[in-house]
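Visitor: Please work out how this folds:
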Amino acid sequence: MQIFFIPEIIGNTVTLSTEESKHAVRVLRLSVGDQVQIVDGKGGFYRAEILEAHQKNCMLQILEAKSDYEKRNFRLHIAIAPTKNIDRFEWFLEKCTEIGIDEITPLISEHSERKIIKPQRLEKILVSAMKQSLKAYLPQLNELTELKDFLQQDHPEKRFIAHCNDGLKAHLKNEIAAGDDALILIGPEGDFSPEEVEQAKSVGFTEISLGNARLRTETAGVVACHIVNLAND
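Guide: Below you'll find the model as predicted:
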């Protein structure tokens, strides 16, 4: 059954966006009477039937609604420096959405090579990954933020900073437990500077390792996401 995204669902009759309507009617060739699934990105998962198959405003009738669909008992926030090659950052967004993540903050740090992103394109990738993996929660994508400003914000979760600088660090798998809300910092290709690590530690972040291998930025983000989700299986 095909799945579509409607961010605001009020009442029992809803209309797909122009883009989603065109995809449903012209590409998938759905017609009146066909049933589809809908997610709203806020935990709502719906079964619906097509009432009007118009390529600009396809109208649906809600048949069944589920709230808090597969809601997790923990929250994961990853703050990560976008990669120089934006395709790699987009891959990170896609895979973490499929695995399970709640919030993403793109960071600018001392060694960052990318300081510009296109939020609208990134949001589309998140929506596509949410639908593909049959999830009902859309991760929150925050504005590109300077690390120094991010560290001054209030973060109530367990806070970690992953880096490859010298020093003894505990593995993330040994620092996270089921039900823990977590915030994990992942640096750019050149990693966090020692000064940035000290700044993070001064506001309550714990240094952690993601294993013995030296990982690319986007891989480190996915590995961190996977470790937290495994701890909650």
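Visitor: When you work out contacts or count neighbours from here on, use the C-alpha atoms and nothing else.
Guide: OK.
Visitor: List the contacts of residue 216.
Guide: residue 189 (C-alpha atoms under 8 Å, 6 or more residues apart in numbering).
Visitor: quick one: it and residue 229, what's the gap?
Guide: 20 Å (C-alpha to C-alpha, to the nearest Å).
Visitor: What ranges does this structure have for its helices?
Guide: Secondary structure of the chain (DSSP state H): helices at 18-22, 86-99, 119-132, 147-151, 194-202, 217-231.
Visitor: Here is a second sequence; please produce its structure as well for comparison:
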Amino acid sequence: MKEGDKLTVTDGKGFFYPCTLLQAHPKHCIVSIDEEIPRPKSWDFTLHIAFAPTKNIDRIEWFAEKATELGVDRFSPLLCRFSERKELKGERVEKIVVSAMKQSQQAVMPIIDPMIPFRQFVENPFTGRKFIAHCRPDPNKMALAKTCRKGEDALILIGPEGDFSEEEVQQALDLGFEPVSLGENRLRTETASLLACHTIHVLNAR
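Guide: All right, here's what the predicted structure looks like:
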């Protein structure tokens, strides 16, 4: 780009700013803000995905990118008993989320939490519906698509490749999480997480 060109930037907090480029440089630039345009998120509910990151970082990044494009408010990486990945450096994931936000023409940046132990996370308050998608036999488990209702805030727990432990499932249920199914097939963590995002958005598009 050259001086005088027009561009649009965002603050990640719900605003677009059409600008004029005053000074161009490979590593930085100076612009003048021509206008401030409110751009709230396009959905009227809160979608919070808490997931156990996979050992393969590429799969985590793929999920973060695609979920951001679909629309999610918050990511919370979980440290579970059977987690393959014990730590997660969020800088690269954040860059991918920022890029996906801009590519999908959104102006609200999803929150990316530091990794947190499962037992600690589920103790945190949440005002909407709370779901845990686990693979263990459970007569009370229903399909997420039949459980969640339009307009409801939703928090969904997605476990590691080895699933949640029996103790983790029981702790979540004791704290008000509802058991849900994402289908008959055994899904990878990132696939299950993205399917949960898509399901919630489809329910709210009706």
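Visitor: sorry, back to before: quick one, which of the helices of the first structure gets closest to residue 107 of the first structure.
Guide: Across those, the minimum distance to residue 107 of the first structure, taken as C-alpha to C-alpha, is reached by helix 147-151, at 5.8 Å.
Visitor: so the closest one aligns onto which residues of the second structure?
Guide: Mapped onto the second structure using TM-score structural alignment, helix 147-151 of the first structure spans residues 118-122.
Visitor: Burial check on the counterpart of residue 107 of the first structure in the second structure, number of neighbours?
Guide: Under the alignment (TM-score structural alignment), residue 107 of the first structure pairs with residue 78 in the second structure. A total of 29 residues lie near residue 78 of the second structure under the criterion other C-alpha atoms under 10 Å.
Visitor: for residue 174 of the second structure, same thing?
Guide: Around residue 174 of the second structure there are 10 residues (other C-alpha under 10 Å).
Visitor: The one 5 residues further on too?
Guide: A total of 25 residues lie near residue 179 of the second structure under the criterion other C-alpha under 10 Å.
Visitor: Map it across to the first structure for me.
Guide: So residue 179 of the second structure corresponds to residue 207, using TM-score structural alignment.
Visitor: just to revisit the earlier point, the match of residue 107 of the first structure is in contact with residue 118, isn't it?
Guide: Yes - between residue 78 of the second structure and residue 118 there is a contact under C-alpha atoms under 8 Å: 5.5 Å.
Visitor: show me what contacts whichever residue in the second structure pairs up with residue 74 of the first structure?
Guide: When the second structure is aligned by TM-score structural alignment, the residue opposite residue 74 of the first structure is residue 45. Taking C-alpha under 8 Å, 6+ apart, we find residue 45 of the second structure in contact with 151, 152, 153, 154.
Visitor: Which strand runs longest in the second structure?
Guide: The longest strand of the second structure (DSSP state E) is strand 15-23.
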